[in-house]
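Student: Fold the stuff below for me.
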Amino acid sequence: MLDTLQKTINYRFKDQALLECAMTHKSCKKLFNNERLEFLGDAVVDLVVGEYLFDRFPRYQEGKLSKIRASIVNEEGLTILSKAIGLNQCIYLSASEESNHGREKPSILADAFEALIGAIFLESGFEEAKRIILFWVKKFYDSIDFDQIISDYKTSLQELTQAQFGVIPEYILLQEMGPDHKKSFKMAIQIAGKEYAQATGTSKKQAQQECAKIAYKILQHS
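Tutor: Coordinates of the predicted model:
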């Protein structure tokens, strides 16, 4: 499967161990996993997509560009790219994570995409990572009406609370549940000292987005 992946992205790793690391989820309990590469790839993806949008939409202000970028680089957006290149078939998972449908979890797929980009960046540098990111971003997002896909409630809520209250929302981790291979996170959101929502997700980011979505709708109708 790794050979097929490399053909799909038109990139052949000189160090196959680096690719294996990028595809190894932490549930495997090996001496290595893709968390550090995911951290690195996250920064590279953000920069490349940010530059792409900056050039493509010269009249858009920072707030709108941030929303559009968030709609592409969030878990849902990266999962689309991850499945398109077949990462869901390449990730190494523990037996328990496999049985829990780990290959379909947005958090795992998005992290794997970022880890892959981090590995390419480490081996071949920024321009090669940029080439691959842009090819797939343009394939799926070049002709989309971005006003239709913006769904970053955290950014929208922050703009709303700054306008209404002069403060930004505070996200509080209430509980971390489950084993390492199947964690979930319960978050709360407070605005000006008042709690507006609680939500649970398979990642902190997802739980925060759900909290923000609830709070945003409450404030819009208050």
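
Student: For the rest of this, base every contact and every neighbour count on C-alpha atoms.
Tutor: OK.

Student: quick one: contacts for Thr202?
Tutor: Ser107, Lys182, Lys183, Ser184, Phe185 (C-alpha atoms under 8 Å, 6 or more residues apart in numbering).

Student: and stretch 89-98, how far out from the chain's middle?
Tutor: Counting by C-alpha atoms, centre = their mean, to the nearest Å, stretch 89-98 is centred 19 Å from the centre of its parent chain.

Student: likewise stretch 126-135?
Tutor: For stretch 126-135 - counting by C-alpha atoms, centre = their mean - the centre lies 17 Å from the chain centre.

Student: got the buried residues for that stretch?
Tutor: Ala129, Lys130, Ile133, Leu134 (16 or more other C-alpha atoms under 10 Å).

Student: this one next, for a side-by-side:
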Amino acid sequence: MTAKIPPLEIGHVFSDPVLLRTALTHRSFGTPNNERLEFLGDGILDCVIADLLYRRFPELPEGDLSRLRANLVRQETLHGLAQQLRIGTLLRLGEGELKSGGAARPSILADALEAVFGAVYLDAGFGAASEVIARLYAPLLAGLKPGQFQKDAKTRLQEWLQGRKKPLPRYVLLETSGAAHEQSFVVACEIDQPALRSQGVGSSRRIAEQNAAEAALKALNP
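Tutor: Here you go, the predicted model:
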């Protein structure tokens, strides 16, 4: 007997429910899984959020729009939305992943939500996916204000150094540890003038670099 497709309150009824089942299937469960759908949904989400921000803030420059979009599509935001939808209770996970708390892991929940966006797109087209995303993001978009999010730490550090005609920083990966699905990265931020070396830790190299840059900014106290 075919397993029943779990309900998901996103305002879309799937013509092909198997797409939803696949979107909620982690690779630890087997194949087919949601990795390809997550890739597709990630691109769709970027496009839809860019369009929504472009229309909502007609006077905002590109840099500010990019920062707003980065905040809306980051893992933390997707994780929060996935929690609201109780996606963790619907995921199909392998036994090991289930026992290790995979149903609550932010990266798994965020990826699953992006996979759902990809599944909606394949099921009913870009318009349907746009409507689902716009509906889910409506409260977040309503609360946005221009200039709400400052430039990220790496950008601020680079601009501080450039403004003083100093060499740009280097980011060096020092260490990677942990299993593939929950790795930890340690990155050093090295500055020649003034001589400074800071470190940052994160669940991705990008996050570790940002944390290292933030530590450098605190040391420089610009």
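
Student: before we move on, the earlier item: can you list which of the contacts of Thr202 of the first structure carry over to the second structure?
Tutor: By both residues aligned by TM-score structural alignment, their matches' C-alpha atoms under 8 Å, the contacts of Thr202 of the first structure still in contact after alignment to the second structure are Lys182, Lys183, Ser184, Phe185.

Student: What about the second one, how many residues nearby?
Tutor: The tally of other residues near Lys183 of the first structure (other C-alpha atoms under 10 Å) stands at 13.

Student: just the first one next, same as before
Tutor: Residues near Lys182 of the first structure, counting by other C-alpha under 10 Å, number 13.

Student: what do we get in the second structure for it?
Tutor: Mapped onto the second structure by TM-score structural alignment, Lys182 of the first structure lines up with Glu182.

Student: contacting residues around Leu122 of the second structure?
Tutor: Contacts of Leu122 of the second structure by C-alpha under 8 Å, 6+ apart are Leu19.

Student: Mind telling me what element it is part of?
Tutor: Here Leu122 of the second structure sits within helix 106-124, counting by DSSP states H and E.

Student: next one: Ala188 of the first structure
Tutor: Per DSSP H and E: strand 184-191 holds Ala188 of the first structure.

Student: Name the residues that touch the next helix-or-strand element following that strand?
Tutor: Scanning forward in sequence from strand 184-191 of the first structure by DSSP H and E, the next helix or strand is strand 194-201. Strand 194-201 of the first structure has contacts (C-alpha under 8 Å, 6+ apart) with 184-190, 206-208, 210-212, 214-215, 218.

Student: quick check: angle from the top helix by length along the first structure to helix 106-124?
Tutor: When the first structure is scanned for its longest helix (criterion: DSSP state H), the result is helix 35-56. Relative orientation of helix 35-56 of the first structure and helix 106-124, computed by axes from the mean of the first three to the mean of the last three C-alpha atoms, to 10 degrees: 80 degrees.

Student: Just name whatever secondary elements whichever helix or strand comes after helix 35-56 of the first structure is in contact with.
Tutor: Sequence order places helix 62-73 as the next helix or strand after helix 35-56 of the first structure, per DSSP H and E. Packing partners of helix 62-73 of the first structure (3 or more C-alpha pairs under 8 Å, 6 or more residues apart in numbering; DSSP states H and E): helix 35-56, helix 146-149, helix 153-164.
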